[in-house]
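[1] Based on what follows, work out the 3D shape:
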Amino acid sequence: MKLLSVNLGRPKAVPYTDNPEGLTGIDKQPVEGPVRVAAPGPKGIGGSGLAGDAVCKREHHGGNDQAVYAVAREDLDDWERELGRPLANGSFGENLTTEGLDVSGALIGERWRIGAGVVLEVSSGRIPCVTFQGHMGEKRWVKRFTEKGASGAYLRVIEPGEIRAGDRVEIVHRPDHDVTVALLFRAVTTERELQPRLLAAGEALHPEVREWARKYVEQHAS
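    Okay, the predicted model is just below:
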């Protein structure tokens, strides 16, 4: 398992974003390393966990629980075949493009060591938005992405440090539950009845998702 590329975005004015300022950092490009990785601060204040990476709408993106976004190269390859066009590393706005790692199959709370010292923890999956659809330029993109269910993973920074393309990725902790990123994604999009199962992930679950799941349980208690 390894890191194929580290991808950073710069603020860019586009016509398709719902950001009132008209800017987005979703167009991420591979960079030469090393890149500093650290917890950016609370959502709404902190942006990306990667130095030099732009987060332009911080009320919905970035912050400690969404500091880093990872996508498997294997999922990009699958989409290439379906869309009939090439997708470079960073095409989904991901910070990390990995190889040999089942990103959407990762457990919530699972920890990865990248390179010599950086440790990241899986917190949730990516929910597609209008900016993502505009960036991809594909009809019904949000619906198609949701139906496939390979969302990629958001991660929080447990141990900061530097990373670069080619670094080894090692899974150093697997929690004792069965809540994967893919299960979480289905629970918050197409199969809401799965939400009670998410609570088994405990405090590792993204706080907003944990609150949604708790409210669902309360509303459907017999």
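[2] drop to CA atoms for contacts and neighbour counts, all remaining ones
    Will do.
[3] farthest residue from the center of this structure?
    When distances are taken from the C-alpha mean of the chain, Ser222 lies farthest, 34.6 Å away, according to CA atoms, centre = their mean.
[4] Please determine how far that residue is located from Ile114.
    Separation of Ser222 from Ile114 (CA to CA, to the nearest Å): 45 Å.
[5] quick one: the strands in the protein?
    Secondary structure of the chain (DSSP state E): strands at 2-9, 12-13, 23-24, 28-30, 35-37, 68-72, 96-99, 111-114, 118-125, 153-159, 161-163, 169-173.
[6] Looking at those, which is nearest to His135?
    Across the strands of the chain, His135 has its closest neighbour in strand 23-24 (9.6 Å, CA to CA).
[7] what's that closest one in contact with?
    Strand 23-24 has contacts (CA atoms under 8 Å, 6 or more residues apart in numbering) with Arg10, Pro11, Lys12, Ala13, Val14, Thr17, Ala54, Val55, Cys56, Lys57, Thr131.
[8] next one: that strand to chain centre, how far?
    Chain-centre distance of strand 23-24: 18 Å, with CA atoms, centre = their mean, to the nearest Å.
[9] before we move on, what about stretch 136-146?
    17 Å.
[10] again, but for stretch 174-185
    The answer for stretch 174-185 is 14 Å, by CA atoms, centre = their mean.
[11] and the longest helix along the chain, which residues are buried?
    The longest helix of the chain (DSSP state H) is helix 207-219. Using 16 or more other CA atoms under 10 Å as the test for burial, helix 207-219 gives Val209, Arg210, Trp212, Ala213, Tyr216, Val217.
[12] Also this sequence, please, to line up against the first:
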Amino acid sequence: MKLLSLNLGRPEPVPYTDQPQGLTGIDKQPVDGPVRVAAPGPKGVGGSGLAGDAVCELRHHGGDDQAVYAVAREDLDDWERELGRPLRNGSFGENLTTEGVDVSGALIGERWRIGPEVVLEVTSGRIPCVTFQGHLGEKGWVKRFTRKGAPGAYLRVIEPGEIRAGDRLEIVHRPDHDVTVALQFRAVTTERELLPRLLAAGEALHPEGRKAARAYMEKHGS
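    A predicted model of the protein is given here:
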């Protein structure tokens, strides 16, 4: 398992974002590193956990619980076959393109050590947006991506440090529950009856996931 590619974005004006300033950092480009990784601060204030990486839409992106976004190269390869077009590392706006890791099958609260210093913790899956659809240029992309159910993972920073492309990735903790990123994603998108199951992940779960699960249980009495 390794960090195949480390990807950073710069603010760029585009016609397809709903961001008021019309800027996005979704077009992330591979860099060798080293890049400093640290908790960026709370959502709405903090952006990316990677130094030099732009997050232009702070309402829905960035912050401590979405500090880093990872996608498996294997998932990009699968999409390449399905879409009939090449997808370079960073194409999905991911900071980390991994190799040998089942990213969407990772457990909420699972911890990864990347290189000698950095430890990250899985919090949730990525919810697709209109900016993502515009960036890919695929009609109906939001629905298509959601239907596939392999969203990649957001992670928070547990131990800061520097990472480089090619660093070893090691799973150093797997929690004792069955709440995967893919399950969390389905629960908050297409199968909301799964929401109560998310609470088994405890405090590791993204706060918005905990809020949605509790609201569902209050409404449905379960």
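[13] what's the neighbour count on Glu159 of the first structure?
    For Glu159 of the first structure, the neighbour count with other CA atoms under 10 Å is 14.
[14] Please say which position in the second structure it maps to.
    Here Glu159 of the first structure is matched to Glu159 in the second structure, going by TM-score structural alignment.
[15] What spatial separation is found between the closest residue to its match other than its chain neighbours and Asp32 of the second structure?
    Closest residue to Glu159 of the second structure apart from its sequence neighbours, by CA to CA, 6 or more residues apart in numbering: Val119 at 4.8 Å. The gap separating Val119 of the second structure from Asp32 of the second structure is 19 Å, by CA to CA.
[16] higher neighbour count, these two?
    Taking other CA under 10 Å, Val119 of the second structure and Asp32 do not tie; Val119 has more neighbours (23 against 12).
[17] Surely the more buried one and Arg111 touch.
    Yes: judged on CA atoms under 8 Å, Val119 of the second structure makes contact with Arg111 at a distance of 6.6 Å.
[18] Report the inter-axis angle for the longest helix of the first structure versus strand 118-125.
    Taking axes from the mean of the first three to the mean of the last three CA atoms, to 10 degrees, one finds helix 207-219 of the first structure and strand 118-125 inclined to each other by 40 degrees.
[19] By how much does helix 207-219 of the first structure deviate from the second structure on average?
    Mean deviation of helix 207-219 of the first structure relative to the second structure after superposition (mean CA distance after the TM-score superposition for the first structure): 0.5 Å.
[20] Kindly name the residues of the second structure that line up with that helix.
    Against the second structure, helix 207-219 of the first structure falls on residues 207-219 (TM-score structural alignment).
[21] contact partners of the matching stretch?
    The contact list for stretch 207-219 of the second structure, computed with CA under 8 Å, 6+ apart, reads Asp65, Ser124, Gln184, Val188, Leu195, Pro196, Arg197, Leu198, Leu199.
[22] Name the member of those residues with the most neighbours.
    Ser124 (33 neighbours).
[23] Does that one touch Gln184 like I think?
    Yes: the criterion here is CA under 8 Å, and Ser124 of the second structure meets it with Gln184 at 6.6 Å.
[24] So Asp178 of the first structure is in contact with Gly109, correct?
    No: when contacts are counted by CA under 8 Å, Asp178 of the first structure is not listed as touching Gly109 (10.6 Å).
[25] Distance of Asn95 of the second structure relative to Thr190 of the second structure?
    For Asn95 of the second structure relative to Thr190 of the second structure (CA to CA), the value is 26 Å.
[26] These two: who's more crowded?
    Taking other CA under 10 Å, Asn95 of the second structure and Thr190 do not tie; Asn95 has more neighbours (28 against 12).
[27] List the contacts of that one.
    Shown in contact with Asn95 of the second structure (CA under 8 Å, 6+ apart): Leu6, Asn7, Leu8, Lys28, Val68, Tyr69, Ala70.
[28] repeat that with 10 Å
    Asn95 of the second structure makes contact with 5-9, 26, 28-30, 48-50, 53, 67-71, 89, 154, according to CA atoms under 10 Å, 6 or more residues apart in numbering.
[29] Could you do Tyr16 of the first structure as well?
    The neighbourhood of Tyr16 of the first structure, defined by CA under 10 Å, 6+ apart, consists of Gly22, Leu23, Thr24, Val130, Thr131, Phe132, Gln133, Gly134, His135, Gly137.
[30] go with 8 Å
    Gly22, Val130, Thr131, Gly134, His135.
[31] Give me the more crowded residue out of Asp178 and Gly109 of the first structure.
    Shown here are Asp178 of the first structure and Gly109; by other CA under 10 Å, Gly109 has more neighbours (27 against 16).
[32] was I right about that one contacting Arg174?
    Yes: using CA under 8 Å, Gly109 of the first structure makes contact with Arg174 at a distance of 7.1 Å.
[33] ok so, going back, what's the distance between the match of helix 207-219 of the first structure and the middle of its chain?
    The answer for stretch 207-219 of the second structure is 20 Å, by CA atoms, centre = their mean.
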